[in-house]
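In: my questions are about this predicted structure, shown below with the sequence.
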Amino acid sequence: MPPATPLLDRIRTPADLKNYSAEQLKQIAEELRAETVHAVSQTGGHLGASLGVVELTVAIHAIFDTPKDRLIWDVGHQAYPHKILTGRRDRIRSLRQGGGLSGFTRRSESEYDPFGAAHSSTSISAGLGMAVARDMLRPGGKRNDQSVIAVIGDGSMSAGMAYEAMNNAGAMRSRLIVVLNDNDMSIAPPVGAMSAYLSRLISSRPFLSLRDVMARLARRFPAPLERAARRADEFARGILTGGTLFEELGFYYVGPIDGHNLDHLLPLLRNLRDADTGPPVLLHVVTKKGKGYPPAEAAPDKYHAVAKFNVVTGAQNKAPPGPPTYTGVFAKALIAEAERDDRIVAITAAMPSGTGLDQFQKRFPRRTFDVGIAEQHAVTFAAGMATEGIKPFVAIYSTFLQRAYDQVVHDVALQKLPVRFALDRAGLVGADGATHAGAYDIAYLGCIPEMVLMAPSDEVELAHMVATAAAHDSGPIAFRFPRGEGFGLEEVPARGTVLEIGKGRVLREGGKVALLSYGTRLQECLRAAEELAAQGLPCTVADARFAKPLDTALVERLAREHEVLVTLEEGSVCGFGALVMQHLATQGIFDAGLKFRPMCLPDAFIDHDTPKKQYEEAGLSAASIVATVLGALGEARGTATAPARA
């Protein structure tokens, strides 16, 4: 049963919150927390972070005038309570489902989402851009005509981009409010009523006005005295509140305060809203992930992202036992290699459990490095280790490695350093949608000289590719694998076998049609081959294994011995199919009349849904393969489903 929410039921837009007292807002916050728990129990999603910002969400929307005032969440998985308060409550139980609400903020979803945020550490940059645009468009207006508020989690503050933005914002002195949501006490604990009082005092208009007057007066002093006065001001407030680092970056630091106490939050946010002088402000609030839901408070790591669960017990719905996940296979295979080679280390960018490296860390704690949300640093850190003979495996989601592209090119490939890239979440990823889809790595890595690219067709092949990467010392090598379970085809070996670089394999010989798969679409190719054989069209099915170096002998044989050649991949245009096509074109094989059909993800962003439905929409199912082959042959055999999309 949904929880009773008598006050929350009256909220249609955030403006309605302005009609309630502080005591009533506390009740609304409790009802909002209960509604969030119940909704996520039915859909799954990011629970802990959202529960931690309930009071902060209520306070910001009660004090500021959204959507005129811009509110940016970083990362967007904190934003479930925000969605409920901003006119999307009736759809909150469609969260992360096909056709439903996104699990992150999204501009096309609501005017209350001014910036999409599914990758971290972007909010301060985006907020500064909005603030500068406001100042350009309203040169004669008051600086507090429109507020820009960026709420950034302390994890997101580990990324260099956040500090680049703060450095720029501090120099520009545009009016911007950054709320640092410190939910791990990683910077400073709250210090109770005195901290709240001091924060209200130094954020108040009289104090800011007096400080501004004193600053103008100090500028009349000789330069040494002015610098001394400024330092004295910073030192005095630093003693009282901390925040010296942010002050040095040009921000006016306020905090830390209890982010769950509306009696503290409301007057302080009101002060910041009304201020029209001074530099950008950083408000430091301390919150607790999972706040108000005991199971999530007790195990914030397990309730960061959850499956559907029982609200009363907190027990998450577990899928029946199935084949091992690709992530689990990777972790075991890497451990097996590391047990035989003490030069192997593992590096992750704040995703140890997501990439399976938490298991590696248990076995080799001193050979595991979590560098925080800092993908650029992770890659160059690995490159530095590689120069000294260490064998680094950099385990990063495909979508996150995009953030370190220059480092892959300049710091690794250009220097021919043997860094191993394990790209998890390759292809389409289901409920996380387009922002987390690993659609582009084949294309963006395939154009880099010296890079070896592999993709396993199943979990057994993944174990072999981990072994192959461990043995490869002549330059960078990358292998990609999808989210979720393998196929359970056979028992995964305790340790993989090193593959010959650049060699594919043929699984089935046929007639005039050849299907060449790169990655886990191989099983769909085999299903399509069965259906085509039943229609009198026996097919050759091959597993490329490598996109670079390409198995040119295999590609040429398939092209010369078959009338139709279809390539399959779980990646974007300009990927594996393009590499095959380029080779065939340079060899003049197209001149012989080959019907070549590359099948890949469409040139579009695919919304969140189940992976099965996503691949059907992308035109990469067995039925689409059959339709593509029949279309290429110009034959009207059987019933072709929707045409494949390339």
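Out: Arrived safely. Note that this is a predicted model, so its numbers are computed, not measured.
In: contacts and neighbour counts: CA atoms only from here.
Out: Will do.
In: and the helices in the stretch 51-200 of the chain, which stretches?
Out: Here the stretch 51-200 of the chain has its helices, by DSSP state H, counting those that start in this stretch, at 54-63, 80-83, 123-137, 160-172, 192-203.
In: roughly how far is the fourth one from the heart of the chain?
Out: Put simply, helix 160-172 sits 22 Å off its chain's centre (Cα atoms, centre = their mean, to the nearest Å).
In: against that first model, consider the following:
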Amino acid sequence: MSSRKMPSPTPLLDQVTEPRDMKRLSDRQLRQLADELRRETIDAVSVTGGHLGAGLGVVELTVAIHAVFDTPKDRLIFDVGHQCYPHKILTGRRDRIRTLRKGNGLSGFTKRSESPYDPFGAAHSSTSISAGLGFAVGRDFQGSDDHVICVIGDGAMSAGMAYEALNNAGALGSRLIVILNDNAMSIAPPVGAMSKYLARLYAARPLQDLKSAARNAVDHLPPPLREGARRARTLVKGLVPGATLFEELGFSYVGPFDGHDLSQILPILRTVKERSDGPVLLHAITRKGKGYRPAEEAADKYHGVSSFDVASGTQVKSVAKAPSYTKVFADALIQEAERDASIVAVTAAMPDGTGLDRFAKRFPSRMFDVGIAEQHAVTFCAGLAASGMKPFCAIYSTFLQRGYDQIVHDVALQRLPVRFAIDRAGLVGADGPTHAGSFDLGYLCNLPDFTVMAASDEAELVHMVATAAALSDGPSAVRYPRGQGTGVEMPRVGQVLEIGRGRIVKEGTQIALLSLGTRLQECLAAAERLDAMGLSTTVADARFAKPLDEALILSLAREHAVLITIEEGARGGFGAHVLHLLAERGILDRGCRIRTLTLPDRFIQQDKPEAMYAEAELDRTAILAAAEAAIGLGTIERQPEIVRLHRLRE
């Protein structure tokens, strides 16, 4: 029996259906409201799973912002959005909060179509300041007087886009409030010089408080701080050698201050709301997972959680029947690195998510986490490759999109042997369309001299890692999905595959299913049904999206009445290249009916992966239906049509 307790009473939270209900609460009551909001967030996520630690770290900030400002007229923009659950509870969505990340439920991120309190959707990091500046400039053009508040984490500040926005905002001088939520964490502990710089600011907190006072902001400070600040002005001018980085970029800087202490947060926000006339950066020190001990003690493990028992913190996880693709990749890479000292691994703030934390334990000097900086990661790998190293760049498909120009200009154009390990290929379930790996086949297969592989199971992934390690003439990529493998027997060592060669998994004579990636098992299941109907079916595993196995594809088209390609990617990928090949060779005019099954031309919303693939018409039922429709047969009795098509082909 579960030890999960009933949620604690929430008398104040029960009175808040939208932020304006908070206006009548005293500061003391707002502190109680924050406590109730934290308990409600913990209880809700214990049911749904999702992002926990980040939201707990901004409870007080969220309460204070909604209490002081007039949302949604004042625009509150959360960076990434995974910390927005408390915000959703306060903005009319509490009654649906236990539908988070479920089919037809609330998104796990901010989403414009979901609520007017979400002015800008976000699920990738470092976009908030750019978007906020756009809102601020738009406001200025329209002559409005609303405020724009951006909440960005210190991890997100490692991305170049955040600095580009700060630089532009400082130059434009528009009224903009940026709250730096500094919890010394993103998903994993932050890396790089910026995190060290923020740590120095925090260590020098008394000096920074006086320095802020010494500037022209003295009269803007809350009354209790004002007199001491005036007395300290002359002293501080002599002590501080220069402005903070943010001030050099044109921002008024306030902080650091305790982001969990409403007695500090509320007066600062009220003052900034009334007095600021340009860009301001407020530096709040918070703790990820604040108020829930399991999350505080293991912030990285409680960034994203499955459902869990509130009392113990124990997460409810299904028993794995096979290793995850992520683990298989990491172990295969470690095995290759044992034999080859030139192999190094690079990730962009996702060591745990990509499995490279395992690699780092074995080869700490050969793994590089560059922070949330995919563009830099790609070009860094290009430099490593040019120097003679063998870099593996492990980035989720959805995040690799952020480094596309670098893939083209810095890697592909120079034919540098960077090996891309593309995790989370295809649909990903609860994270929804923002994290789906839908487009990498389209944007990589168009690049000259690129080798693009897709693993159909975990054993194939091991071989593809070995193949990528062996490639030295040009860039390569291997894509694989989120989740567990299929349970196949694992090879002792990876074997180098012949480049551009697929394999026949099941032989037939009438219908050919050519699969790229992990839809192979669904193809086999559909083939079994087709065989039972008297429609002899071949199933092939393409293995390579580029270069294509031309001999295999031409053979399948010439020897079958129907050829169907199946891939876990958007239109314009593998199937499009197969069609181009067949058109070039004149096969499209010879009677074989060609169909391509891809993700549809729309974003598939969050749900369980199997439900998402059913909606996308990429499950066994849809493959079966496509085969029947292509051949013009609903029943076995219409098989003479197959004979006629074969004669036309010949």
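Out: Looks like it came in fine. Being a predicted model, the structure only gives us computed values, none of them experimental.
In: hmm, back to that, quick one: which of the helices of the stretch 51-200 of the first structure is nearest residue 501 of the first structure?
Out: With Cα to Cα as the measure, helix 160-172 is the member of the helices of the stretch 51-200 of the first structure nearest residue 501 of the first structure (36.1 Å).
In: nearest to residue 464 of the first structure, out of the helices of the stretch 51-200 of the first structure?
Out: Residue 464 of the first structure lies closest to helix 160-172 among those, at 35.3 Å (Cα to Cα).
In: one step back: tell me which of the helices of the stretch 51-200 of the first structure sits most buried.
Out: Burial of these is given as mean neighbour count (mean count of other Cα atoms under 10 Å); helix 80-83 ranks first at a mean of 28.
In: contacts only, for residue 519 of the second structure.
Out: Neighbour list for residue 519 of the second structure: 456, 566, 567, 568, 618, 619 [criterion: Cα atoms under 8 Å, 6 or more residues apart in numbering].
In: burial count for the third one?
Out: Put plainly, it is residue 567 of the second structure. By the measure other Cα atoms under 10 Å, the count of residues near residue 567 of the second structure is 27.
In: trace it over to the first structure, please.
Out: Aligning on TM-score structural alignment places residue 567 of the second structure opposite residue 569 in the first structure.
In: distance check, that match against residue 535 of the first structure.
Out: Residue 569 of the first structure is 24 Å from residue 535 of the first structure, where distance means Cα to Cα, to the nearest Å.
In: residue 253 of the first structure too?
Out: Following Cα to Cα, the distance that separates residue 253 of the first structure from residue 535 of the first structure is 72 Å.
In: in terms of neighbours, single out the busier of these two.
Out: For the pair residue 253 of the first structure and residue 535, the greater number of neighbours falls to residue 253 (27 against 11), based on other Cα under 10 Å.
In: the more buried one contacts residue 247, doesn't it?
Out: Yes - counting by Cα atoms under 8 Å, residue 253 of the first structure touches residue 247, with 6.3 Å between them.
In: tell me, stretch 127-142 of the second structure lands on which residues of the first structure?
Out: So stretch 127-142 of the second structure sits over residues 122-137 in the first structure, by TM-score structural alignment.
In: what lies in contact with that stretch?
Out: 70, 72-74, 115, 117, 143, 146-152, 161-162, 165-166, 169, 174-176, 178.
In: look up the closest residue to residue 32 of the second structure, ignoring the ones flanking it.
Out: residue 12 (7.6 Å; Cα to Cα, 6 or more residues apart in numbering).
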